[in-house]
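> Need coordinates for the below:
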Amino acid sequence: MDLHPVERGAGSLVAPEHPAWQALLRQCPSDSYHQPGYLHACSQAEEGELCIALAEAAGQRMGVPLLLRSLPDGQVGWDACSPYGYPSPLASTDDPTSWRALWEGLRGVLAEYGVIAAFFRLHPLLSTPACLEAAVGVGRLVAHGPTVFMPLEVSEDTLWSGIRSRFRSNINALKRAGWRYQADDWSLLPVFRAIYAETMTRTGAGAFYHFPAAYFEALRDGLGEGASLHAIFDPEGRPASAALFLRHQGIVQYHLGGTASTALAEAPAKLLFHEAALHFRAQGARVLHLGGGLGGREDSLFRFKAGFSKQSATFHSLRMIVDPGRYARLSGLAVSEAGALPSGEGFFPAYRAPGCIAPQQGSRP
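Sure, this is the predicted structure:
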């Protein structure tokens, strides 16, 4: 699809560098996941053509990053999904009525460009009640589960007391034993990649999560100081745990990380998260968002993150059927069933489910 800044009706699909998107970034609270450097990195690791979908309604403007994907099995048309992370829609208003008009306007823009269905990842901290309530009118809003965040505009004592007591004991024991934290150092990239790859293999993560080297290099080059690598070394100087953090304005995101198998028993990630929180607090960040469990579940990963803070926010996604007739035909449904999205998470779009049209992976939470 040829992306260009020419307006069509009440909106357009443009590149992340387009002035209208840049204006929204200046006007609205945003995150690393909205920045062109991050989005271009995603385009190296995910299927689809990167764009910003812009819509105008009620005198306001909305924009949202999307990856446009050709329909499977050679069908004419597109579907769309958010890049990995929380690249939620941004709007120049938080008025509920305006949000409803903007969501409808966005659906109209996508329909004009031949998009059949769209999957949106919303933001646990930035997607407002007005945005969420209005989204219900254009699709199926799914609450995946809680994500953990650490407020950083507090005293060190308050930050420390918010950590689970057993975790505090573990952290103190690691410090006494000589485990060492190294902050914000891109020379750690080979260490990080080795530990991350080992962790993904050990946990049975899908192929999607085995990001290529070019992805990490693109994040470094595209986000500059907004992306940083941090690590913990054991008393013998061996790398034990590593993490990639993204920072934009006051929000820090724990993006990816892992722990070496040989260090699992000592749980060095506890020290890593605590030291990183202190590091970003000293830099003036407002919040460290640790995320949630796999697929939004309250699993062991979520419980580990919840050991650092009792504060949480819900991650939502939105499933929008833009063209019910074509969606029904592609999915083998009656047209009357196309709008009846499953109440749970399900597989969306349904026609990308294995065995439906082609064994291609659909959108992931």
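> hey, let's count contacts and neighbours off CA atoms from now on
Noted.
> those strands in the stretch 151-300 of the chain, which residues are they?
Secondary structure of the stretch 151-300 of the chain by DSSP state E, counting those that start in this stretch: the strands cover 180-182, 227-233, 239-248, 251-259, 287-292.
> out of those strands, nearest to V142?
V142 lies closest to strand 287-292 among the strands of the stretch 151-300 of the chain, at 15.0 Å (Cα to Cα).
> For the strands of the stretch 151-300 of the chain, could you give me CSV that also reports distance to L54 and mean neighbour count?
Formatted as CSV, those follow (distance: least, Cα to Cα, whole Å; neighbours: other Cα atoms under 10 Å):
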stretch, distance to L54, mean neighbour count
strand 180-182, 41, 19
strand 227-233, 27, 23
strand 239-248, 22, 25
strand 251-259, 24, 21
strand 287-292, 27, 24
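> one more to line up against the first:
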Amino acid sequence: MSCSDRLIGVDDPAAWRAALEGVPHSFYASWDCCHAAALNTGLPTQLYVGERDGVRVVCPLSVRQHRGAIDWVTPTGFSGFAANGTWPGFAEHWAAFAKAQGVVCGYIAQHPNFGDGALAGQAAGEETLFFLDLRQGLAGVLAQAETARRKDWQRWQDRGGQFVTDRDTLAAFLLAQYSPFMRRMGAGKAAQWCDEALQALLQSPAVGLMGTADAQGQVLAVILYGWTAWGAEGMLQAALPEGRDHTVALMLGGVRDLSARGIPWFNLGGGVRSGDSVAAAKRRWRPREASFRRLKQTYDPARYAALCAEAGVAADATEGYFPAYYATGSTP
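Coordinates of the predicted model:
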């Protein structure tokens, strides 16, 4: 029984891409996305690759340190473990590998459409994501949605709304308006992408942009999404204040583009908090709902407990930030 483990850095895109070949995975696991995430956070970022008897398991990771203790975290979005087959006992193998690397713990946001519980081990919690089925195209999404959504779409068309697809125009709009939009939305700095990271995302051939304009042709809003053959991820958007009522049209423009590319589903993400107004708005599309698993894994329990004791927090806490020993303001 042959078995190997390795870590590929974002400085080796060819090896990263080769490791993902034949493994169903999210755009969040792609080199394009993880490279941009590394530029955004400044954290060393790697792809774990484990192989045994033709089965390959991958998982993107960013590396953090606190008082000399290493922990792993999902670089951005929802990726986690993905595999091209079944590996019995992988969760134990993974924990042993991580400990051998000197890693104390890890936080992994497991995409619900990839991997399985046998790969990841027990989850510490779950959150809901919303997925649109694109296999019947724009017409199918509209037929599934609530009547109010179809009326919003008709009103946008009646007002002379237009789609904008010129990439240079949309990229310029996004770079100029993303930060002001996020500030108006009350997003903290940690939740935003910096210009360098945005520029990197925009270089990816697997990133799409869709914009909307008013009857006079002024661009008012743009959405950015990334895809693989297995599905698409809605990642970010920006809008002028007068473009807030373009959200439905933006979404449908992305649906039209992705379905034409043969992408089977579109992940709309979840709410900011469980059951909030953001989640309620996404439910009006009547999407498929699935839970992503928040994996809070401890590989070196003794070191983890010691770090928590130093920080004055309970090592067995299951809620709140993980690792618990990161005090406010001390996270990388």
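> that older thread, could you dump the strands of the stretch 151-300 of the first structure to a markdown table with distance to L219 of the first structure?
Shown next, in a markdown table, are these (distance: least, Cα to Cα, whole Å):
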| stretch | distance to L219 of the first structure |
| --- | --- |
| strand 180-182 | 19 |
| strand 227-233 | 7 |
| strand 239-248 | 9 |
| strand 251-259 | 11 |
| strand 287-292 | 18 |
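> Please identify which of those strands is closest to G9 of the first structure.
Taking Cα to Cα, strand 239-248 is the member of these nearest to G9 of the first structure, at 32.6 Å.
> Would you check the span in the second structure matched by that closest one?
Residues 219-228 of the second structure are matched to strand 239-248 of the first structure when aligned by TM-score structural alignment.
> and what of stretch 171-178 of the first structure?
Counting by TM-score structural alignment, stretch 171-178 of the first structure pairs with residues 153-160 of the second structure.
> one step back: with the first structure overlaid, how far apart is the match of strand 239-248 of the first structure on average?
Following the fit onto the first structure, the mean deviation recorded for stretch 219-228 of the second structure is 1.2 Å by mean Cα distance after the TM-score superposition for the first structure.
> Now the alignment partner in the second structure of P65 of the first structure: which helix or strand?
Residue mapping for P65 of the first structure onto the second structure gives P60, with TM-score structural alignment as the criterion. In this structure, P60 of the second structure sits in strand 55-66 according to DSSP states H and E.
> tell me what that strand is packed against?
Applying 3 or more Cα pairs under 8 Å, 6 or more residues apart in numbering; DSSP states H and E, we find strand 55-66 of the second structure packed against strand 45-52, strand 69-73, strand 82-83.
> so where is the helix or strand that the last one is followed by in the first structure?
The helix or strand immediately downstream of strand 82-83 of the second structure is helix 90-100, counting by DSSP H and E. Per the alignment by TM-score structural alignment, helix 90-100 of the second structure matches residues 102-112 in the first structure.
> ok, G115 of the second structure touching F78?
No. Under the criterion of Cα atoms under 8 Å, G115 of the second structure makes no contact with F78, lying 11.6 Å away.
> roughly how far is the match of stretch 171-178 of the first structure from the heart of the chain?
Relative to its parent chain, stretch 153-160 of the second structure has a centroid offset of 31 Å by Cα atoms, centre = their mean, to the nearest Å.
> Map T262 of the first structure across to the second structure for me.
Going residue by residue (TM-score structural alignment), T262 of the first structure aligns to E242.
> Without its sequence neighbours, what residue ends up closest to its match?
Counting by Cα to Cα, 6 or more residues apart in numbering, the nearest residue to E242 of the second structure once its immediate chain neighbours are dropped is L220, at 6.9 Å.
> Excluding sequence neighbours, find me the nearest residue to S179 of the second structure.
Excluding its sequence neighbours, the residue lying closest to S179 of the second structure (Cα to Cα, 6+ apart) is Q192, at 7.5 Å.
> Alright, that wraps it up for me.
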